[in-house]
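K.L.:
attaching a predicted model along with its sequence, questions to come.
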Amino acid sequence: MTFSRTIKLHIEYDGTSFNGWQNQAKGRGVTVQGAVEKALSQLCKEKIKVAGSSRTDAGVHAFDQVATFKTKSTLPLQAFQKGLNTFLVPEVRVRKAEEMDASFHALRNAKGKIYSYYVLSGKTSSPIAKNHVYFFPYTLNFSAMKKAAKQLVGKHDFSSFRSSRSTAKTSVRTIHSFQVKVVKDSLFMPKENTEGTLYCFTVKANGFLHNQVRTMVGTLLDVGREKIKPEDIKKIISAKKRSAAGKCLPGHALYLIKTLYA
């Protein structure tokens, strides 16, 4: 019998220079999955394939992308964290490594995910935050956006927020919570800076459709600009048409915060 181990990695990365998580056709840019597989193959001295918990798009960042892989390596568990980081590019780091049961799979065993999207509202954009925050040069109605976000909570058919490229068999998802907060002190909005407002949109669900989070936030910005009312969210959901919802915002301000398991 061939000896094999199942290793689970918790990975953080800055997605700015990557063409997403998932491997692409040759010549279509560097991916995070490709960088991790290359480093693992060097470390384990065998060809390694990893499975990720989320297929983040180009420019999207992650604090907790979970990945699993099989290996014949007898290296100690800590080597898959400390050792692997010596082979990885600085934009990618393994935060934790765990040994799992052979049946565990990063994607199939995931029970949910938490994403956050950051929007800087103001008159002037931030050069420091340009790859990590979406600049929106308009004043926003904070109260209206919070009310609208609550309309998205629950089990719904989210066809109106689904990309035409989505291959999911169903558009039904359950959103457990959707919070809109003002960030008063951070790297991208120091408390000394009184110009502009940094908003954080955080959503927890059992799963997401392609572009769903970015399109939901784009729709909430329409509410914030008072182009539509909070009550219109229910009509948008019922329409089940992509044209009914707002703009799909860029990926560079989206963060995979955590992958949830039972």
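P.N.:
Looks like it came in fine.
K.L.:
going forward, measure contacts and count neighbours with C-alpha atoms only.
P.N.:
OK.
K.L.:
would you map the strands across the stretch 1-150 of the chain?
P.N.:
Under the criterion DSSP state E, counting those that start in this stretch, the stretch 1-150 of the chain carries strands at the ranges 5-13, 50-52, 61-71, 92-100, 112-121, 134-136.
K.L.:
out of these, which is closest to Pro127?
P.N.:
Proximity of the strands of the stretch 1-150 of the chain to Pro127 was assessed by C-alpha to C-alpha; the nearest stretch is strand 134-136, lying at 10.2 Å.
K.L.:
that closest one packs against which elements?
P.N.:
For strand 134-136, the packing partners by 3 or more C-alpha pairs under 8 Å, 6 or more residues apart in numbering; DSSP states H and E come out as strand 112-121.
K.L.:
OK, contacts around the closest residue in space to Ser243 that isn't next to it in sequence?
P.N.:
If you skip the residues right next to it in sequence, Ser243 has Ser160 as its closest partner in space, 7.0 Å away by C-alpha to C-alpha, 6 or more residues apart in numbering. Under the criterion of C-alpha atoms under 8 Å, 6 or more residues apart in numbering, the neighbours of Ser160 are Ile236, Ile237, Ala239, Lys240, Lys241, Arg242, Ser243, Ala244, Ala245.
K.L.:
where does the first one sit: helix, strand or coil?
P.N.:
Okay, so that is Ile236. Look at Ile236: counting by DSSP: H, G, I helix; E, B strand; the rest coil, its state is helix.
K.L.:
leaving out sequence neighbours, find the closest residue to it.
P.N.:
Ala244 (5.5 Å).
K.L.:
is it true that the one you found touches Lys234?
P.N.:
No - contact between Ala244 and Lys234 fails when scored by C-alpha atoms under 8 Å: they sit 10.9 Å apart.
K.L.:
the two: who's more crowded?
P.N.:
Between Ala244 and Lys234, counted using other C-alpha atoms under 10 Å, the more crowded position is Ala244 (17 against 13).
K.L.:
return the distance of the more buried one relative to Ile48.
P.N.:
43 Å (C-alpha to C-alpha, to the nearest Å).
K.L.:
for Tyr115, same thing?
P.N.:
With distances taken as C-alpha to C-alpha, Tyr115 is found 28 Å from Ile48.
K.L.:
next up, a structure to set beside the first:
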Amino acid sequence: MRNIKLTIEYDGARYLGWQRLGDSDKTIQGKIEKVLKQMTGNEIEIIGSGRTDAGTHARGQVANFKTDTEMKTSEILDFLNRYLPRDIVVKKVEDMPERFHARYNAVGKKYSYYIWNDSIPTAFERNYSFQFPQELNLDLMNEACQKLIGKHDFIGFSALKKTKKSTVRTIDDLSIHREGSLLRITFVGDGFLYKMVRIIMGTLLEIGSGKRAITTIDDIFEQKVRSEAGETVPAQGLFLDEVYY
């Protein structure tokens, strides 16, 4: 039995997220599994590195599946890209050791969030960024980023209800880059809680627009309460760039 690794790129605008849903065929996992069944004649379950929410995009999602097909990896790649919708693309197909697991073996991830910081909207970036028309103080936002870097309990920046698992995560890099009206905020860390990037992003925007003091970052870490953090920004600005192994 072979263990196949897929590196996947997708535009999540018209999908309900990564995870397969029993009552809908509008998921990334569901679309790929349907084509794999067509290819092999067998029901195949793919394991993703993690779930992405409805509307979230990916440049480097990773998944694996088990199969006894004798097709070459190049033939699998060609088949998948021939029959998948055009907004889902498999970038790479690799044979992996039997014990490789896309989720459990991941040691880190890189995400980007895009802000269209202009009072005039954009026709071309509307599905791939969040328009925020107010002027932003990037110096304040960068100062806030420094407070978030490192090992912390991020439960206050998460939409998790209750969990017995650890909510401590490490952010290794959090940086802001501007090109004209487009801001790209890059997150690199060992893992991210449910909606953590989008809640941190909302908090940074409130700091940058003067609605919130930088010291509230410390308060959120101390109080560990979701309601103390900023708004959850929309999913369309979020990209999963890379998964590290």
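P.N.:
Thanks, I have it. All values derive from a computational prediction rather than experimental measurement.
K.L.:
one step back: trace the residue nearest to Ser243 of the first structure over to the second structure, please.
P.N.:
Residue correspondence to the second structure (TM-score structural alignment): Ser160 of the first structure is matched to Gly156.
K.L.:
what do you get for His132 of the first structure?
P.N.:
Here His132 of the first structure is matched to Tyr128 in the second structure, going by TM-score structural alignment.
K.L.:
wait, what's in contact with the residue mapped onto Met71 of the second structure from the first structure?
P.N.:
Taking TM-score structural alignment as the alignment basis, one finds that Met71 of the second structure is matched in the first structure by Leu75. Leu75 of the first structure sits next to Cys44 when contact means C-alpha under 8 Å, 6+ apart.
K.L.:
against the second structure, where does stretch 99-113 of the first structure fall?
P.N.:
Residues 95-109 of the second structure are where stretch 99-113 of the first structure aligns, taking TM-score structural alignment as the criterion.
K.L.:
wait, Ala149 of the first structure sits on His176?
P.N.:
No - under the criterion of C-alpha under 8 Å, Ala149 of the first structure makes no contact with His176, lying 11.3 Å away.
K.L.:
any idea how many residues pack against the equivalent of Ile46 of the second structure over in the first structure?
P.N.:
When the two structures are superposed using TM-score structural alignment, Ile46 of the second structure falls opposite Val50 in the first structure. Residues contacting Val50 of the first structure under the criterion other C-alpha under 10 Å number 20.
K.L.:
could you do Pro90 of the first structure as well?
P.N.:
As a burial measure, Pro90 of the first structure scores 10 neighbours (other C-alpha under 10 Å).
K.L.:
show me the contacts for the counterpart of Trp21 of the first structure in the second structure.
P.N.:
Here Trp21 of the first structure is matched to Trp18 in the second structure, going by TM-score structural alignment. Shown in contact with Trp18 of the second structure (C-alpha under 8 Å, 6+ apart): Thr27, Ile28, Gln29, Arg51, Thr52, Asp53, Ala54.
K.L.:
make it 7 Å
P.N.:
Counting by C-alpha atoms under 7 Å, 6 or more residues apart in numbering, Trp18 of the second structure touches Thr27, Ile28, Gln29, Arg51, Thr52, Asp53.
K.L.:
that one and Arg99 of the second structure, how far apart?
P.N.:
Spatial separation of Trp18 of the second structure from Arg99 of the second structure under the definition C-alpha to C-alpha is 23 Å.
K.L.:
what of Val243 of the second structure?
P.N.:
In this structure, Val243 of the second structure and Arg99 of the second structure are separated by 17 Å, where distance is defined by C-alpha to C-alpha.
K.L.:
which one of those two has more residues nearby?
P.N.:
The residue with more neighbours, out of Val243 of the second structure and Arg99, is Val243; 25 against 8, by other C-alpha under 10 Å.
K.L.:
how far apart are the strand or helix carrying that one and its match in the first structure?
P.N.:
Taking DSSP states H and E as the definition, Val243 of the second structure sits inside strand 238-244. Strand 238-244 of the second structure, aligned to the first structure and superposed, deviates on average by 0.3 Å (mean C-alpha distance after the TM-score superposition for the first structure).
K.L.:
which part of the first structure lines up with that strand?
P.N.:
Aligning strand 238-244 of the second structure against the first structure (TM-score structural alignment) gives residues 254-260.
K.L.:
buried residues, the matching stretch. List them.
P.N.:
The neighbour-count check on stretch 254-260 of the first structure (16 or more other C-alpha atoms under 10 Å) flags Leu254, Tyr255, Leu256, Ile257, Lys258, Thr259, Leu260 as buried.
K.L.:
now which residue in the second structure aligns to Val182 of the first structure?
P.N.:
Using TM-score structural alignment as the criterion, the counterpart of Val182 of the first structure in the second structure is Arg178.
K.L.:
relative to Ala229 of the second structure, how far out is that match?
P.N.:
The span separating Arg178 of the second structure from Ala229 of the second structure equals 24 Å under the rule C-alpha to C-alpha.
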